[in-house]
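>>> A structural model of the following input is requested.
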Amino acid sequence: MPDPRARRAWRARAGARARRRAGVDPAQLPPHPRPPRARAADGGVSVTVYDGAIDLSMANNSRTRLVRWIPAKSRVLEVGCATGFMAEYLTRRLACRVTGVERDPEAARIATGRCERLIVGDVEEPDLIARCAGEYDTIVFADVLEHLRDPEVVLRSLARYLAPGGRVLASIPNVAHWSIRWRLLAGRWNYQDRGILDRSHLRFFTRRSAHALFARAGLTVTRATGVYGFPRVFYPPETAQPWLASTLPGVFMIQFILEGAGTRAIATPAPGGATTAPGGAARAPGGRVPLTAVTICLVARRVWTHGLGGMEEHCRNLAIELGRQGHTLHVLTTAHLDGRSREEAYGATVHYLHGTPPGDYSSAWWRESRLWACEHFERLGVDAVLSMSMAAYGLVGHAGPGVRRLVEFPRSMLSVLATLPKGRALLRASELVLPVSRELERQLRGYRVCRVPNFIETSEFAENPPARAEVRARLGFADQDCVALMVGTLTRQKGIHLGLRACAAAARVDPALAVIVVGGGPEAAPLEAATRRQAPHLRVAFVGARPHADVARFYAAADMFLLPSLRQEGLPTTLLEAMASRLPIVAMRAGGAPSGVTHGETGLLVPLGDVRAFADALGALVADPDRRRTMGRAGYARALTEFDQAVVVRRLVDIMKGAPC
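Purely as a prediction, here's the structure:
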């Protein structure tokens, strides 16, 4: 049996060779027992611990990653510059103008010749923060925040000095790294001279608490990466390391590298009691940024030319309302079925990418969308990018105009899961994630989220007595009949078959019930045949797929709306259309349905897949016309105040411009 000491030595040598091939800086690895380091006379860590050099060949290094995020010829404030080795690199190689802050006199003496301006003192002292006053493109905290008593105050105070478009960069140790977890399991928490458990650390952060620190300081995380380290007994291949670290960052990241943009702009007095933000936009006395025109690029794999559906209708409504409010919208999407490359529609300019499968995600789509953004964003003056259901993954890592304000609009958790690991990378890269329901917000709580619901043009679903009479007469339904409506693609996941089974049971009790089914799909013909055969007593009209303009007429003809969907959708648009049409709703508790339906007030919710409970709720509303009308009025009031597209899009634009959520 091999000697255990020889086996450990062999593993150590193999790990060292692998780290050299991967370009890992040994100084970034979790500390192992080593001889004590020299200490300064006051008991602090010697300044030589915080000296170093910038070596871009060491890719898995926090200083390397920070330097690569700093633009050339920018104005930089480096907090905790130590001996100024990073400032020297920025000055000589990138022609940056660096102001350094350092409290150690010996380190400051060395840094004097490396910084354009050096401020000696404790950054947590108010007078020193005032001495830092200026306008900076980048403020850097390289392994500093964990040494501060109140990092939130320092971050918020110095962020006031960011120039328009400026960013805060920080590297922060991860106290939840696997090496610390392992030591805690063994009952050990031993401070050391350097590393995650550096004895001079006053604060400890996980991935979530680091992001929360930025948020509390008024900063939006726009990019995030890290420096990773793996156990010696489990050292994955070099090509797998970045993917594994990004999949489980809380476990394998030694340090987190964050980039934050200021969401609370500096306000200076302006005439008339208003204030002015750094970019020149006037603020109202209450602090809200008034609506000004912006240029937005909406990235979606499907739009209204690819077919009919919730996402397609959402894109159409967004284009209409942004145009009404005076904004410019460019829509980037997959290839058109007839090969056209560009068209004007609903007030937006739609750009179709040749060589991409129409309506589907593909490697060609990720590649071509990135190339298109690189070539056109600056020329078009794009201010922000709105990604629809993970469509903008190809733009992740692109630092061009507009992409720094990348906002993801996931319509359901299914869209995130269907695009893993790309979906997770896009969520991390997004300045903001906009879930459409409370349920989706809870599922995405690990990201910076701000709930913005789906929306509709409520005026399209106004009461229409002539349409009601015409549709009922054409389908053979009388005025006294109670007509239930179902709208959707006829697939198993939409649950239309369950809704029909519930209607058949309710119709045996109350023959006044009649049903309209609007929608086509692969199961339309078999479902209609099965219904005619199994429930001949049920009066049901299958009217097929209809243009959106015609659907409102069927809502007008109905007395209630049914949503038996089994799919975990974000917030079904059909629910909002039913409320705008003054219809009570019976729905299963799937996805974001509870966010749209207030149980007992605007409709009734039943357990997922429970056909008997669905039939009972449906029967209760069929037998109570007054209750139906009361619920319909309550739903209509909620549609006007919460889901009208003018209200929601105005709030969406404010958020994309940087207003607090």
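
>>> contacts and neighbour counts: CA atoms only from here.
OK.

>>> What is the strand ranked longest in the chain packed up against?
The strand spanning the most residues in the chain, taking DSSP state E as the definition, is strand 162-173. Counting contacts by 3 or more CA pairs under 8 Å, 6 or more residues apart in numbering; DSSP states H and E, strand 162-173 is packed against helix 62-68, strand 136-142, strand 253-262.

>>> Just name the most buried of the ones you listed.
For the helices and strands packed on strand 162-173, average neighbour numbers computed from mean count of other CA atoms under 10 Å are highest in strand 253-262, which has a mean of 26.

>>> Sequence B follows; please return its structure for comparison with A:
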Amino acid sequence: MKILHVCAVGFTVKNLLKPQINYFLSKGLSVEVACSPGLEVEQLQQQGYIIHTIQTERRIDPVSNLSSVYQLAQLMRERHYDLVHVHTPIAAVLGRIAAKLAGVKRIIYTAHGFPFHDQSSKSQYRFYFNVEKFSALLTDLILSQSYEDVIKAQKSGLCPPEKIRYLGNGVDIDRFNRDRLNTAEQAQLRASLGIPNTANLIVGTIGRLTRKKGSEYLIEAAAKLLTQFPNLHILVIGGQLNTDPEPFQLELVERIQKLGIENHVTLTGYREDTPELLGLLDIFTLPTFTHEGLPRSILEAMSMSLPVVATDIRGCREAIVHEETGLIIPPQNSEKLAEALSKLLSNQDLRQAYGKAGRKRVEAEYDERIVFERLQTAYKDLDVWPK
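This is a model prediction of the structure:
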């Protein structure tokens, strides 16, 4: 069986798709990828992954988009794939059109959160819904990371009910396990990041530095909290992609400086040691306010036995059980974020209770092996699995 994954950038392959690619490679399947060129792609190619570089914009650009469709279709005809599996909004549409033109036997789309959602304007919602509805006609099966999107698709008539099913999201619960941490190495990591010795409470977040991830609300909340918790430190894990349509890092740095809290904030940039970084935290937060499926960062934090504060949007409210594994707050509200963080910062026993419950929830619901098995079942149901 020969599979081609299509997405926009190597970041997606490296940080989201690599575990499932490895799983199916271990099963003896042929798995390749098509995405835009970049540093992550070069690194993955050096590791032996087969990646075809086709420039795929993350925005609507008719000339570039048509070029991507042409090149993708040409690749698919030449390589004779049994299955094309598409990801990320723009690439998923272009990949499905190309696969249909190339006569690929089966087409699957993983919806990492539909681009229409309850935070969309009416015009945005209508546009993206219609694009997704058209694309669904070209798709044999849609796999959703969230139950909410499954229900929405079925109720709205996006596609026939049997064409969409729940996939979920998962993490490596062995790698993301607090018991693996080494105390001396954690102390060295903390020192290397320049976190002051006086910082006895650390709140962190993970995500690309885009406006929609809501890191500015965390910075504003931190400024409010420093009077009550003068030794608080904020760890922002993640960087900014060159391809991000809304670069935000400079604006975030300026905001930190304007609030005068530079000594209380560390921006780590992109890192490979996420479990160890999470191990430094007392609380994890994801103040995102828009396009999410089921955030892996939340699952990683829960797997590391951390309490989580996140916003009342799709995916976040599904992963977190309010007042059991964490707290759910309104989006784009630094005041409510500060209140929730204050509640947890003031109560170590509550933090530990939420963290313990979060770990148990991840073990039961979000072990990545469960997701791999669901995906394997989907492939078999489409009759493309080798006999």
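
>>> ok so, going back, once the structures are aligned, where does the longest strand of structure 1 end up in structure 2?
Using TM-score structural alignment, strand 162-173 of structure 1 lines up with nothing in structure 2.

>>> in the following helix or strand past that strand, what counts as buried?
Once the chain leaves strand 162-173 of structure 1, the next helix or strand it forms, by DSSP states H and E, is helix 178-185. Neighbour-count burial for helix 178-185 of structure 1, with 16 or more other CA atoms under 10 Å as criterion, is recorded at W178, S179, I180.

>>> Then stretch 343-351 of structure 1?
Counting neighbours by 16+ other CA under 10 Å, stretch 343-351 of structure 1 gives Y346, G347, A348, T349, V350, H351 as buried.

>>> As JSON lines, these with distance to L426 of structure 1 and secondary structure would be great.
Shown next, in JSON lines, are these (distance: CA to CA, whole Å; DSSP: H, G, I helix; E, B strand; the rest coil):
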{"residue": "Y346", "distance to L426 of structure 1": "28", "secondary structure": "coil"}
{"residue": "G347", "distance to L426 of structure 1": "28", "secondary structure": "coil"}
{"residue": "A348", "distance to L426 of structure 1": "25", "secondary structure": "strand"}
{"residue": "T349", "distance to L426 of structure 1": "24", "secondary structure": "strand"}
{"residue": "V350", "distance to L426 of structure 1": "23", "secondary structure": "strand"}
{"residue": "H351", "distance to L426 of structure 1": "22", "secondary structure": "strand"}
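
>>> could you redo these as TSV and give each row distance to G658 of structure 1?
Listed next are the buried residues of stretch 343-351 of structure 1 as TSV, based on distance: CA to CA, whole Å:
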residue	distance to G658 of structure 1
Y346	26
G347	24
A348	23
T349	24
V350	25
H351	26
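
>>> Strands of structure 2, start to end?
Going by DSSP E, structure 2 shows strands at 2-6, 30-35, 50-53, 83-86, 106-111, 141-144, 164-166, 201-206, 232-237, 265-269, 283-286, 308-311, 326-329.

>>> Just name the most buried of those strands.
strand 308-311 comes out most buried of the strands of structure 2 by mean count of other CA under 10 Å, with a mean of 28.

>>> Ok, which of the helices and strands packed on strand 162-173 of structure 1 comes nearest T334 of structure 1?
Among these, the nearest to T334 of structure 1 by CA to CA is strand 253-262 (30.8 Å).

>>> ok now the closest one, how far from the chain's centre?
For strand 253-262 of structure 1, the separation from the chain centroid amounts to 16 Å (computed by CA atoms, centre = their mean, to the nearest Å).

>>> Quick one: work out the angle between that strand and helix 178-185.
120 degrees (axes from the mean of the first three to the mean of the last three CA atoms, to 10 degrees).

>>> need the helices for the stretch 201-350 of structure 1, in chain order.
Secondary structure of the stretch 201-350 of structure 1 (DSSP state H, counting those that start in this stretch): helices at 207-216, 241-247, 249-252, 310-324.

>>> Most tightly packed of the ones you listed?
helix 249-252 (a mean of 22).

>>> For that helix, grab the matching residue range in structure 2.
Against structure 2, helix 249-252 of structure 1 falls on no residues (TM-score structural alignment).

>>> Just give me the match in structure 1 for G170 of structure 2.
Using TM-score structural alignment, G170 of structure 2 sits opposite F455 in structure 1.

>>> how near is that match to R17 of structure 1?
56 Å (CA to CA, to the nearest Å).

>>> Tell me which of those two has more neighbours.
F455 (26 against 11; other CA atoms under 10 Å).

>>> before we move on, the earlier item: sort out which one of the buried residues of stretch 343-351 of structure 1 lies nearest K422 of structure 1 for me.
Using CA to CA, the buried residues of stretch 343-351 of structure 1 come closest to K422 of structure 1 at H351, 22.8 Å.

>>> residues touching that closest one, list them.
H330, V331, L332, T333, S341, R342, E343 (CA atoms under 8 Å, 6 or more residues apart in numbering).

>>> what does it align to in structure 2?
Under TM-score structural alignment, H351 of structure 1 pairs with H52 in structure 2.

>>> Grab the most central residue of structure 1 for me.
Centroid-nearest residue in structure 1: V433, 2.2 Å away (criterion: CA atoms, centre = their mean).

>>> For it, give me its contacts.
V407, E408, F409, P410, L427, Y447, R448, V449, C450.

>>> Could you see which of those carry over to structure 2?
Using both residues aligned by TM-score structural alignment, their matches' CA atoms under 8 Å, structure 2 keeps these contacts from the contacts of V433 of structure 1: V407, E408, F409, P410, L427, R448, V449, C450.

>>> Show me what E313 of structure 1 aligns to in structure 2.
That one, E313 of structure 1, aligns with N15 by TM-score structural alignment.

>>> Tell me who's in contact with the residue mapped onto L226 of structure 2 from structure 1.
Matched to structure 1 by TM-score structural alignment, L226 of structure 2 sits across from A507. When contacts are counted by CA under 8 Å, 6+ apart, A507 of structure 1 touches L513, A514, H537, L538.

>>> Please tabulate the helices of the stretch 201-350 of structure 1 in a markdown table, including the columns distance to P357 of structure 1.
Shown next, in a markdown table, are those (distance: least, CA to CA, whole Å):
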| stretch | distance to P357 of structure 1 |
| --- | --- |
| helix 207-216 | 37 |
| helix 241-247 | 27 |
| helix 249-252 | 33 |
| helix 310-324 | 16 |
